[in-house]
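> The following block contains a protein sequence and its predicted model.
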Amino acid sequence: MSILSRRDAARLSLSAAATALLPAAAGAQGTFPDRPITFVVPYGAGGPFDLIARVVAERMRQDLGRPVVVENRAGAGGIIGCASVARAPADGYTILLGGLTTHILMQGAVETLPFDPIGDFAVASLLSKTPLILAANKDLPVTDLASLVALLKASPGRYTFASAGNGTSGHVVTQYLVDAVGAEALHVPYRTSAQATTDLLTGRIDFMVKTTAEAEPMRNGSIRPLVIFSDTRAPALPDVPTLAETGFNNVVRYNLEPWQAIMVRRGTPDAIVARLNQAVAATAADPATRRRFEESNLVPFAGSVADGEAYFVAENTRWVPIVRGMGLIGR
């Protein structure tokens, strides 16, 4: 009869203890959630992404049976909010509204991010797409994209465009357009899209990219829409031509459509990620929620956990080399 060493006995004891804990751990995950969930929006209140989050949070609450509390943590184009989630426990109780801007475009706009976009985050579910529209102050003497380009070329560096921050989709798309047509314009970054829009309305800023979720001032004539960066026209603004229809698609080769997703800390248990995905799927299938999306001119864009992860990686592969090649840092 062999005699166990103290080390072997300790290993067996630890193994037995770990095995005994497995059912309890499985049960704990099975009861997710058992307390409120914090839903971080890395942008200011009142903007299009805040609207998305609040609609989704209310419907997720119904499915999960626990409050889903939206917290706006704005600043640095979304970096501040994302960094806070990257430091949160990987337990599914802190989720993030992330996407193309926060996790991909930002890689070309700052020297070093305080988080690893893919290493620190996983997609629980894709959520929506938001087509972009280039719009000008109504008093700017332009009527379409061609006249804007002519104006910029005639007075290099005189005119300004706004964004919600360096590396945001508005910054990247507009700078890409300006560079591609051989023009110059001054970029003015703001803390939030709402602040930038206020200055666009008053004429302090000449033009900027807006989302279709912000269509009302373009519909009522407060600002002038010029072109949509999408393959099709937007139902909310049917008179706004696509880039291809303007003839500039041979110069500006990329339609950039921001997408949004529910993200969690990578390492969150698969069962919890699947439960969050299930809640988002129920949200996307809900007729009332779909109507809210349509009213806000958002395109629902859900899918499985695997779908979200594959799309996340593919978009990273596609866009990061482009934005890093644009030399956006300091522009």
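Great, that's in hand.

> drop to CA atoms for contacts and neighbour counts, all remaining ones
Fine.

> Distance of Leu328 relative to Ala183?
Distance from Leu328 to Ala183, counting by CA to CA, to the nearest Å: 15 Å.

> Which residue lies nearest the spatial centre of this protein?
Nearest to the geometric centre of the chain sits Gly99, at 3.2 Å (CA atoms, centre = their mean).

> pretty sure that residue is touching Phe301, no?
No: look at Gly99 against Phe301 with CA atoms under 8 Å: they stay out of range, at 12.0 Å.

> ranges for the helices of the stretch 101-250 of the chain?
Remark: helices assigned in the stretch 101-250 of the chain by DSSP state H, counting those that start in this stretch are 145-154, 169-180, 193-202, 216-219, 243-246.

> Of those, which is nearest Arg291?
Closest of the helices of the stretch 101-250 of the chain to Arg291 is helix 216-219, at 16.7 Å (criterion: CA to CA).

> how far does the closest one sit from the chain's center?
22 Å (CA atoms, centre = their mean, to the nearest Å).

> before we move on, what about stretch 161-173?
Its chain's C-alpha centre lies 13 Å from the corresponding centre of stretch 161-173 when counted by CA atoms, centre = their mean.

> try stretch 294-314
Using CA atoms, centre = their mean, the offset of stretch 294-314 from its chain centre is 11 Å.

> start to end distance for it?
27 Å.

> Residues contacting it, please?
By CA atoms under 8 Å, 6 or more residues apart in numbering, the residues outside stretch 294-314 that reach it are 118, 122-131, 212-215, 234-236, 261, 273-274, 277, 280-281, 284, 290, 293.

> at 6 Å instead, please
Applying CA atoms under 6 Å, 6 or more residues apart in numbering, the contact partners of stretch 294-314 are Val123, Ala124, Ser125, Leu126, Leu127, Ser128, Lys129, Thr130, Thr212, Ala213.

> could you measure Ile329 against Asn316, distance?
Counting by CA to CA, the gap from Ile329 to Asn316 is 18 Å.

> Pasting the second one now:
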Amino acid sequence: MKQSLRIVLASGCALMTLGTATAFAQEWQPDRPINLIVPWGAGGSTDQVTRVTAPILAEALGVEVVVVNQPGASGAIGTQEVLNAPRDGYTWTANAIANNATYSVTGLLEDTNIDDWHIYLSVANVPVVSVPADSQFEDFGQLLEAFKSDAGRGISVATAGVTSSGGTAIAALSDAADGFDYNMITYDGGGPAAIATASGEAMVTTQLAVEQTELIRGGRLKALAVLSDKPLDLDGVDPIPPVTNWLPDMPLAPDYFGIFIPAGVPDEVIATMDKIWAEQVMNSEEIKTYAENFGAVFAPSYGEEARALAMPVVILEACSSVERGEAVNDPSTIGIDCETRTEVGM
């Protein structure tokens, strides 16, 4: 991988984590297309990696995997559609796992948590703070000072919504800087938010690197910082400095993306998907190439390993929403103790 950003991924034996029921279930042979709902607009981070992954799954299953964009309510509308669908294995979703795990904390969905999903992760993504190419801000320090000044509340930030990666990123930046105001402008996806910023509709975007890469390479966006403790290298542009150069104590956690199947589907669906993920996705050159070209980290996993990898960002986002006064339900309702920042039994 050409980028200098490195995320230490937990080692695990994913092939050893299959439950007894799925380990001995017969192979699933779907007889009609599978509906894969992306609850965000076209061109965003979820949409991008899903459209790279779907053909791999379709070839392995022998049926079409139809990607359907159904944006709205920070991904909650499309996610609810999947939860409402018959649990027959023919309706899946794709997202950042932290969204699916914390929708009930933010009140966008009720009575749902990470264990309502079989988790299949493909990449980890990082937000980047960028401004239009002709912006007055030349580095993140200048932007940070502007945010912290009286003029900060007038700085417009384009995101895909409060619970999107960009929305949580700007909120986390404000938290780390002891609080500043801003004017969030919401779009149907991270791609549209990045394009809007490049066009001058907003002064800043904090969406993911994968949603901004082509605009940065094309000179339409100026990247000021990556939300990481290491720089991000993208071919054709100068390394993007880490936000810890300015906010050294900012909490950071990898943001994992993938495909999720609702709990309650037949065992053979999960057994088959586990096998495909292990044999096809975890060795996919297509996804590796996508990650290397767009500033993501190739990080496929599934089952209990994927759940363990996801929990740090789930805990961070759930507890941060409490600190910002945005939580509708306490994270304890999904088994998270924010005093200790740990997962507890439910």
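Perfect, thanks for sending it. Quantities reported herein were computed from a predicted structural model and do not represent experimental measurements.

> Got a TM-score for the pair?
In this superposition the chains share a TM-score of 0.82, using TM-score structural alignment, normalised by the length of structure 1; 300 aligned residues with a CA RMSD of 2.5 Å.

> hang on, the earlier thing: just the contacts of stretch 294-314 of structure 1: which are in strands?
Residues of the contacts of stretch 294-314 of structure 1 located in strands (DSSP state E): Val123, Ala124, Ser125, Leu126, Leu127, Ser128, Lys129.

> check contacts around the first one.
Pointing back at Val123 of structure 1 there. With CA under 6 Å, 6+ apart, Val123 of structure 1 has these contacts: Met263, Gly308, Glu309.

> how does it look with 8 Å?
Applying CA under 8 Å, 6+ apart, we find Val123 of structure 1 in contact with Ala261, Ile262, Met263, Val264, Val305, Gly308, Glu309, Phe312.

> Also Val131 of structure 2?
Counting by CA under 8 Å, 6+ apart, Val131 of structure 2 has contacts Phe137, Thr197, Ala198, Met203, Val204, Thr205, Leu221, Lys222, Ala223, Leu224.

> Adding neighbour count and distance to Asn100 of structure 2, write the residues you listed out as a markdown table.
Converted to a markdown table, the contacts of Val131 of structure 2 look like this (neighbours: other CA atoms under 10 Å; distance: CA to CA, whole Å):
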| residue | neighbour count | distance to Asn100 of structure 2 |
| --- | --- | --- |
| Phe137 | 19 | 35 |
| Thr197 | 26 | 27 |
| Ala198 | 26 | 29 |
| Met203 | 21 | 29 |
| Val204 | 32 | 26 |
| Thr205 | 33 | 23 |
| Leu221 | 27 | 30 |
| Lys222 | 25 | 31 |
| Ala223 | 30 | 28 |
| Leu224 | 22 | 29 |
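
> taking those residues one by one, which sit in strands?
Among those, the ones falling in strands (DSSP E) are Val204, Thr205, Leu221, Lys222, Ala223, Leu224.

> Please pull up the equivalent of the residue nearest to the centre of structure 1 in structure 2.
The alignment partner of Gly99 of structure 1 in structure 2, by TM-score structural alignment, is Ala96.

> again, but for Ala90 of structure 1
Match for Ala90 of structure 1 (TM-score structural alignment): Arg87.

> Can you tell me how far the closest residue to that match other than its chain neighbours is from Met273 of structure 2?
Excluding the flanking residues, the one nearest Arg87 of structure 2 by CA to CA, 6 or more residues apart in numbering is Val265, at 4.8 Å. Computed as CA to CA, the Val265 of structure 2 to Met273 of structure 2 distance reads 12 Å.

> of these two, who's got more company?
A direct count of neighbours by other CA atoms under 10 Å for Val265 of structure 2 and Met273 places Met273 higher, at 20 against 17.

> buried stuff in stretch 254-269 of structure 1?
Neighbour-count burial for stretch 254-269 of structure 1 flags 255-266, 268 (criterion: 16 or more other CA atoms under 10 Å).

> can I get the residues you listed in CSV with secondary structure and distance to His103 of structure 1?
Converted to CSV, the buried residues of stretch 254-269 of structure 1 look like this (DSSP: H, G, I helix; E, B strand; the rest coil; distance: CA to CA, whole Å):
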residue, secondary structure, distance to His103 of structure 1
Asn255, coil, 18
Leu256, coil, 14
Glu257, coil, 14
Pro258, coil, 11
Trp259, strand, 11
Gln260, strand, 10
Ala261, strand, 11
Ile262, strand, 12
Met263, strand, 10
Val264, strand, 12
Arg265, strand, 13
Arg266, coil, 13
Thr268, coil, 18
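
> closest to Thr246 of structure 1 among those residues?
Among the buried residues of stretch 254-269 of structure 1, Asn255 lies closest to Thr246 of structure 1 (CA to CA), at 13.1 Å.

> show me what contacts the counterpart of that closest one in structure 2?
When structure 2 is aligned by TM-score structural alignment, the residue opposite Asn255 of structure 1 is Leu252. Leu252 of structure 2 sits next to Leu227, Ser228 when contact means CA under 8 Å, 6+ apart.

> Against Ala58 of structure 2, how distant is Leu252 of structure 2?
35 Å.

> For Leu177 of structure 1, the count of nearby residues, please.
Look at Leu177 of structure 1: counted by other CA under 10 Å, it has 19 neighbours.

> What's it aligned with over in structure 2?
By TM-score structural alignment, Leu177 of structure 1 lines up with Leu173.

> Could you do Val299 of structure 1 as well?
Checking TM-score structural alignment: Val299 of structure 1 goes with Val297.

> And Val149 of structure 1, by the same measure?
Matched across to structure 2, Val149 of structure 1 falls on Leu144, judged by TM-score structural alignment.

> Check the offset of stretch 28-47 of structure 2 from the chain's centre.
Here stretch 28-47 of structure 2 is found 15 Å from its chain centre; the criterion is CA atoms, centre = their mean.

> list the buried ones in it?
Those would be 28, 34-47, for stretch 28-47 of structure 2 by 16+ other CA under 10 Å.

> do the same with stretch 273-291 of structure 2
Going by neighbour count (16+ other CA under 10 Å), the buried part of stretch 273-291 of structure 2 is 273-274, 276-278, 280-282, 284, 287-288, 290-291.

> Give the equivalent position in structure 1 for Thr206 of structure 2.
Aligned partner of Thr206 of structure 2 by TM-score structural alignment: Val209.

> Which residue, other than its chain neighbours, is closest to that match?
Once chain neighbours are set aside, the closest to Val209 of structure 1 by CA to CA, 6+ apart is Leu134, at 4.3 Å.

> Can you report how many residues lie near that neighbour?
Using other CA under 10 Å: Leu134 of structure 1 sits among 21 other residues.

> what do we get in structure 2 for it?
Match for Leu134 of structure 1 (TM-score structural alignment): Val129.

> quick one, what contacts that match?
Residues near Val129 of structure 2 by CA under 8 Å, 6+ apart: Phe140, Val204, Thr205, Thr206, Gln207, Ala223, Leu224, Ala225, Val226, Leu227.

> Alright, calling it a day.
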